[in-house]
Every structure is written in C-alpha cells, then in structure tokens.
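Undergrad: heads up, no residue letters with this:
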C-alpha cells in the first residue's frame, strides 16, 4: 500500500553479480532467529506492505527501548530491525510481538517479505486499491506449509500500476491493470502473465510454490538463482497451477510496462481533500524522537496508520489538508526529511562501523560529512563489497576500500568504470557531488 534513505539491509550482495547457489543454510535474520552483530544481536521484523497501526508502532518502540538500543532501523524492504539486543532475549521478544499481532506464524515469519506501492488508495492517481491483495497474500503465505520453506530473501511486490515497486526486481510481482485485471511477473525482468485481479494473490502464492519445486535445492533462494531451464519453465508452470491456461498451452505474455521512481518526500494530495505525508528517514534511523513524532501525527491528525516504504521512508495517511503544514514543521524538527530539497534526499548507507565487523569505515558518518545540495541521482555508501541494502535502478555506488573509496554509477546490472578517491573528506565530498550530478 505503500512508498532513498539508508540503513541496514534486507538484501545483502553485489548489485550486479547474481550468485547461482549458496552453500550452507539461509542465515537471513528474523524475530525468532537473531543475528549477532558487533553492536549486539539483531532482529528483523517483517512488516508486509510496511503497514502498521499506531498501537503496533508504539509496541515496536517500547520493545526497542526495553530490549535494544532504543531505535528502529528501516530496511530496503520496508521492514524494521531492532539492534543492540541481548542474545538471550528471543523468547521475550517473540512474546511481545505476538501480542501485537506482528508475529502471526512462527514458521512463516521470515517468508513474509512483501513490499507494496505505499501510496495505493491514498492519492489521486485513480489506480486500483491493492490493500486486499496485501491482506490475502499474507494470509495465504501463513497458511501454506510449502511457503514456510521460502528463504528470508525471497521477495513479493504488489504494485498498483504506477511501477514503483515493480522497479525493485522482486522475485514475484503483481501489477494492477484495473479493478478486474492484473499481471504476474516471475523473476526480475521476467515475462508478464495476465491474471484476474481477484485471483492475483493466489496466483502469486502458487508461483512461489512452483519456484520451490523447480529449485529442488534449498541452496537456491531467489528466482534469479534458478538454473536457466528451471527459470524459463517457471512462468508456464505458475500459469498452469493457477489455472490461467489449459494444460499443455503456454501462457500469453503481456507487453512490457514502464517502472517509476520512488515518490518524493512531502505532501501527497488524496481523495476528498485529505492528504498524506511522505517522510524520508536519514540513514533509516528511527530514533525515539522521530518515531514518536510519526506515531503522534498518525494518531492525532491522521488515520492512525503508518506505512514504511522500501525507500526507507514513512507515509502518514489521512490528514486534513489544513493540518499538513504544521505537521510537517513538527516532523522536520524531529529530523525527518519533509521535501525533495533536503540534502538528505536520496542519501543512503549500510550500518557500517561500529555495528558491522566487516565494514572498513563508519560510512554513515562519512555520508553525513559529505552532505551537499540534493543530487540528481541517489547515492549509497557501503562499508564493504557486500553493499548491504543497496538501491535498485540508477544510483551512485560509494564503497569503502583499504585505501579510501571507490565511486561508480550503477544502472541496473551494469556499472561505469569506478573512480578511486583517497581517504580525504573534502576530495570524497567533491567526487560524490560530481557523480550525483552526472547526466548521460
């Protein structure tokens, strides 16, 4: 339902090189499987579509205060991480999340990776409302024994037709055409299969189960990692299981559809004179001050709902238009990005030092030191070659190296020749500013 800043990652790995198979088990963290980091244990709470009630949001901050470092950390899939946890707190953490309806199925908690167009139903675009998809898909996932085997990296995307989350290269993407028709995309850049709107969530689940059967090997976590023959067979197998084509026939392919960038921070006009606020979260760090300001705005002025976005932002829907200016002032005072002209707009980073032992630098501090006028391209700072949480599409890649940094422009699966920059703050800031303003 929902809509780059930065933080920790849901999708570690190189932005251009696909790994065919992983040896060893899927160690992606969840709420029942904590990950040990240099700053304590880490838990990732899956928030399908990023949608939270104000009560759930308050619970998460209370848990962060009680068990962690007092902050929530947004991921590149609109999920939330708790850091600085005691390694022995897992039982208490799970109990608190279950009570808030944030852990509906222990066996499926890491499989509930679902992003959704964050402005669906709350702007004036006239696109179909896809909230029903989100509710139904989550219920189907939690009710499928087979889906419990999905890795913590497998991603569903629900796009209301604007192309924003279709741009995220999910494993399975549903795209609304109108209130009666939809499209199912299997794999990043894969073919588009026509499907009835109301049957779309079930078709997505059946496609995920087909992926598991075709993968056969538990070391294959994503559709992009399937062997070529299996990846080519998946669309037809998914269509057959969903009853979209008679047995023995190939499904028709729909024409390609354009993708779209993330919405800019600021006010979003909605139906009936209501507005929504889209706020960027610098470095994905939701301090207690920032989170409380968001929750209080949602409770006092909005619909009582928050939507975390896969671009490390938060949408607060349902405000009266006349209340928006004062609310934006309060939220800006809390340190949130309220407009596209902010120097923080488009700036992201992994957690870096001291939280990550693999990082070669405190990239968050470096990114803040290099802030300047908002650039044309987003920039993402990584402390090592893993580039945890990097964005998609076109962006500037800044990677720490033993000798300084390496900067390159990334466009999908290709990248320009990198430029090496010595470990000098002024030179680094100038090089990043020049790269962000580059035009083809």
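TA: Cool, the structure landed. Just so it is clear, the model here is predicted, and its values are computed rather than measured.

Undergrad: rest of the way, CA atoms for contacts and neighbours
TA: Fine.

Undergrad: go ahead and confirm residue 307 touches residue 315.
TA: Yes: if you go by C-alpha atoms under 8 Å, residue 307 and residue 315 touch, sitting 4.9 Å apart.

Undergrad: which of these two has more neighbours?
TA: residue 315 (29 against 26; other C-alpha atoms under 10 Å).

Undergrad: wouldn't that one be in contact with residue 275 here?
TA: No: assessed by C-alpha under 8 Å, residue 315 is found out of contact with residue 275, at 10.5 Å.

Undergrad: overlap in contacts, these two.
TA: With contacts defined as C-alpha atoms under 8 Å, 6 or more residues apart in numbering, no residue is shared by residue 315 and residue 275.

Undergrad: how about the secondary structure of residue 83?
TA: strand (DSSP: H, G, I helix; E, B strand; the rest coil).

Undergrad: my guess is it contacts residue 42, does it?
TA: Yes: assessed by C-alpha under 8 Å, residue 83 is found in contact with residue 42 at 4.6 Å.

Undergrad: so which of these two has more stuff around it?
TA: residue 83 (27 against 23).

Undergrad: how close does the more buried one get to residue 90?
TA: As judged by C-alpha to C-alpha, to the nearest Å, residue 83 and residue 90 stand 13 Å apart.

Undergrad: what's the answer for residue 114, then?
TA: Residue 114 is 23 Å from residue 90, by C-alpha to C-alpha.

Undergrad: out of these two, which sits in the busier spot?
TA: Using other C-alpha under 10 Å, the more surrounded residue of residue 114 and residue 90 is residue 114, with 25 against 17.

Undergrad: that one contacts residue 159, doesn't it?
TA: No: assessed by C-alpha under 8 Å, residue 114 is found out of contact with residue 159, at 10.7 Å.

Undergrad: here's the one I want to compare it with:
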C-alpha cells in the first residue's frame, strides 16, 4: 500500500481515537479484591455467569474460591476451561456452545491474556450469532451488544482486561487475527496480586516483557496522545522498578501488584494508540512455531526499536529519562545516545530474565512467509514511526535466527 495512503488512514484513526466514547470500567484493586466480585455481580443482577479459565488453573484450584463465593451469593456459574495457550476460533465456538447450553447471561474470565481474549470472543459471538468470528476481524465489526464481562487477570502482561481488542489463532491459515470494538471492553476488572503469587519465573518474565512492549510501542507510535503517553510512562516506570523483583521473589505482593498495574496501564495506553512491528512479527512467529506471545515480543522488541530509532530517537530518549537510566546524564546526553542506552537496557533486562536473544526454531525458508504475514497485519493499522518494506522486514527477521549448531537440527513449525 502506498505510504501516503497508510499515513492518511492512520491519521484518521488518530482523530477517531480522540473522540470515541470509551466506556468506563469498574475496577476492584488490591490484595483480596477478587473476594468482593461476587457481591458486585449480585448488585449488578448478573445471574448465571460462565467462568472462562484454563485447565492448568483449574487443576491448581485457583478459581475454587471465586466459584464458592458465587455459589454463596446465589450466582451458580458454569465453567469453560478448554482455552489453549493461543485461543483459536474452535475454542471460542466450544465456549459459545457451553454458554448457550447452560443458559448463561454474563461472563467471567479468570486467567491470562489467552483466557480473557477467548472470553471476549465468546461474548462477541453471543451478541452476534449470525456473524462468524473471522467476519468480525478488524475495527468496530462487533455489531450486536455482547453480554457483560468481568476479568480477573492472573498474569501481568497482556493487559487484555483494559483493552477493546482480542487476538485469535487460525490454525487452518497459519495466522493470527484481531477483533477490536468498544463493546469488548470488560465492564469489571479485578486486579488482585494474590492471584499471581504462584506464577513461575519464566511466565513472570514473558508477561512482564509483553507489558513493556505494549508501553513502548504505544509511546513511540504516531497516534499517541498526552493521556496515552502518561499511561505508557507510568507503566514503564513500574516495570523498571518491579519486574526483576517479581521475577526473583514471586511471592512479593507489592511487586505483583505493581506489575499488574503496569500491565493494566500499558493495555489502556495501546488500546487507544495500537501497537507496532514487534507485535506483528511476534504474532507471525507465534502462529508458525507456537511461541508464547510475551516471549516472542521480548525477543523481537530490541531489533524493531533499533531499526525504528532514526524516526523515534526523541521518544526513546524520553523513556530513558523517565526511568533515569544509570550512568546517563539525562540533561546533557544526546537523544541518539539516550535512545541507544534505552535499547541496551531492554537487552540487559532480557538477559537478567533469562530470555533468549534469538528464536531457536526460526528457519531461513520461513522468513519470507513470516515477513509477509507481519506486514499484512501491520499495514495500514499500526502507526509505526518508520515504515518497513518486505526487504526490510526479512532482513530484521533474519537477525533473530539462532546460528548455533542446534539450529541445524531445528524442528519444523507446529501445525
């Protein structure tokens, strides 16, 4: 698509984002906040909620206390726990059947981004039974009103509890797609650090880097506003201060709460600005190799920032100043130096978190396909600071290859 058409379309979206009436959410925040949800739902006259979760959380009995609270409040819930790591069209349809079979009138999502996105997909299908999920791809195609949704995130990364979007995998086409509509914003969000105390370090690392990618791509994108930039910087400061602490000391309630708030703020920022090439490439890698989204974002982000930096040095420098990077004279340092220091900080953070710099599964023959998929997703919607061509994208993706001996034995992508 021609550069002028892409930028004109993005400018229209920027203007639209500033006048759209984003619904207000009711937020329950703090340790034990999940224990107050049943009373809130009863007050709102939700009668038969469908609890959407995944099997691992059910085995850990994390939803058990909420289910008991709902029963005590006279709100018997049905459970749908067949959500995979990357939600698919099939799992949304299975959830829809469970919702109908049990006569539900509302939804509760307890889990990570995949669970919350799946619940949004189910809600969209309930409100639009005549439209398949794939038809609703893109902006503002959820025509009928979905039933109300409450979200209880158990990871601090996706920020889905504060966004109007949901991402799904289409295994038949080997791609991911998103639906986005104001009607998908959850009515209630519960941010309870107690639900996150048992997260393994690897999940903490990947989800934290997911939140970081949201904040950074929102901030450097061309469609930001004063409000979104404040949210993104606030999230960035929390991540800088608390991610390593949450990773090393997983039962630290303060660190968990601060990271949950960071993910929430970053989600609120990017739902008004959209994301960038790191997400587009991460989605392509995830759909081909089954890579967890947060991990893929973490691997891709530094290379995308390095490529984009000629057109966003000022924003990168502002983020470096916001977190007061050690060894940097913020008042006298050049914007280029600060931008490079910010990218170096992200790479050092990844190393501290045990996140690899490359994708072990990535194979040379897949690079054109990955690049085409990423650019198809990004153009024209993502207001990136610098536009890529297919050649640019292939060169960037090739730098993510693992050239160690193990790469020669790489397995084919997951089908």
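TA: Structure's in. What do you need? What you see is a predicted model; the values in this text were computed from it and never measured.

Undergrad: TM-score them against each other, please.
TA: Once superposed, chain against chain, the TM-score is 0.27 (TM-score structural alignment, normalised by the length of the second structure); 183 aligned residues with a C-alpha RMSD of 7.1 Å.

Undergrad: buried sites along stretch 296-315 of the second structure?
TA: By 16 or more other C-alpha atoms under 10 Å, the buried positions in stretch 296-315 of the second structure come out as 296-306, 308-309, 312-315.

Undergrad: now swap in stretch 229-245 of the second structure and tell me
TA: 229-240, 242-245.

Undergrad: in helices, which of the residues you listed fall?
TA: Among these, DSSP state H puts 229-240, 242-245 in helices.

Undergrad: identify the farthest-apart pair in those.
TA: 229 and 245 (24.7 Å; C-alpha to C-alpha).

Undergrad: elements contacting the strand or helix carrying residue 137 of the first structure?
TA: Assigned by DSSP states H and E, residue 137 of the first structure falls within helix 131-143. Packed against helix 131-143 of the first structure, as judged by 3 or more C-alpha pairs under 8 Å, 6 or more residues apart in numbering; DSSP states H and E, are the following elements: helix 200-215.

Undergrad: next, the buried residues of the helix it packs on.
TA: 200-212, 214-215.

Undergrad: which is the next helix or strand following that helix?
TA: helix 228-241.

Undergrad: by contact count, what packs against whichever helix or strand comes after that next one?
TA: Next along the chain after helix 228-241 of the first structure, taking DSSP H and E as the criterion, comes strand 266-269. Packing partners of strand 266-269 of the first structure (3+ C-alpha pairs under 8 Å, 6+ apart): strand 274-280.

Undergrad: same thing but 10 Å
TA: strand 274-280, strand 313-320, helix 324-333 (3 or more C-alpha pairs under 10 Å, 6 or more residues apart in numbering; DSSP states H and E).

Undergrad: so for residue 231 of the first structure, which of these sits nearest?
TA: So among those, strand 313-320 is nearest, using C-alpha to C-alpha, at 32.9 Å.

Undergrad: show me what counts as buried in that closest one.
TA: Of the residues in strand 313-320 of the first structure, those buried (16+ other C-alpha under 10 Å) are 313-319.

Undergrad: pipe those residues into JSON lines and attach distance to residue 285 of the first structure per row.
TA: Compiled in JSON lines, the buried residues of strand 313-320 of the first structure are given as follows (distance: C-alpha to C-alpha, whole Å):
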{"residue": "313", "distance to residue 285 of the first structure": "10"}
{"residue": "314", "distance to residue 285 of the first structure": "12"}
{"residue": "315", "distance to residue 285 of the first structure": "15"}
{"residue": "316", "distance to residue 285 of the first structure": "17"}
{"residue": "317", "distance to residue 285 of the first structure": "21"}
{"residue": "318", "distance to residue 285 of the first structure": "24"}
{"residue": "319", "distance to residue 285 of the first structure": "24"}
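
Undergrad: for residue 398 of the first structure, state which of those residues is nearest.
TA: Closest approach to residue 398 of the first structure among these (C-alpha to C-alpha): residue 313, at 21.1 Å.

Undergrad: ok, that closest one touching residue 279?
TA: Yes: counting by C-alpha atoms under 10 Å, residue 279 is a contact partner of residue 313 of the first structure at 5.5 Å.

Undergrad: and residue 178 of the second structure, what element?
TA: strand 175-180.

Undergrad: which strands and helices sit next to that strand?
TA: helix 113-127, strand 138-139, strand 165-170, helix 277-289, helix 367-378.

Undergrad: among the ones you listed, which is nearest residue 205 of the second structure?
TA: Using C-alpha to C-alpha, the nearest of these to residue 205 of the second structure is helix 113-127, at 14.5 Å.

Undergrad: the stretch 1-150 of the second structure: helices as residue ranges?
TA: With DSSP state H, counting those that start in this stretch applied, the stretch 1-150 of the second structure shows helices at 3-19, 37-43, 55-59, 64-72, 89-101, 113-127, listed in chain order.

Undergrad: measure residue 12 of the second structure to residue 207 of the second structure for me?
TA: Taking C-alpha to C-alpha, one finds residue 12 of the second structure at 31 Å from residue 207 of the second structure.

Undergrad: neighbour count: those two, which is higher?
TA: residue 207 (28 against 11).
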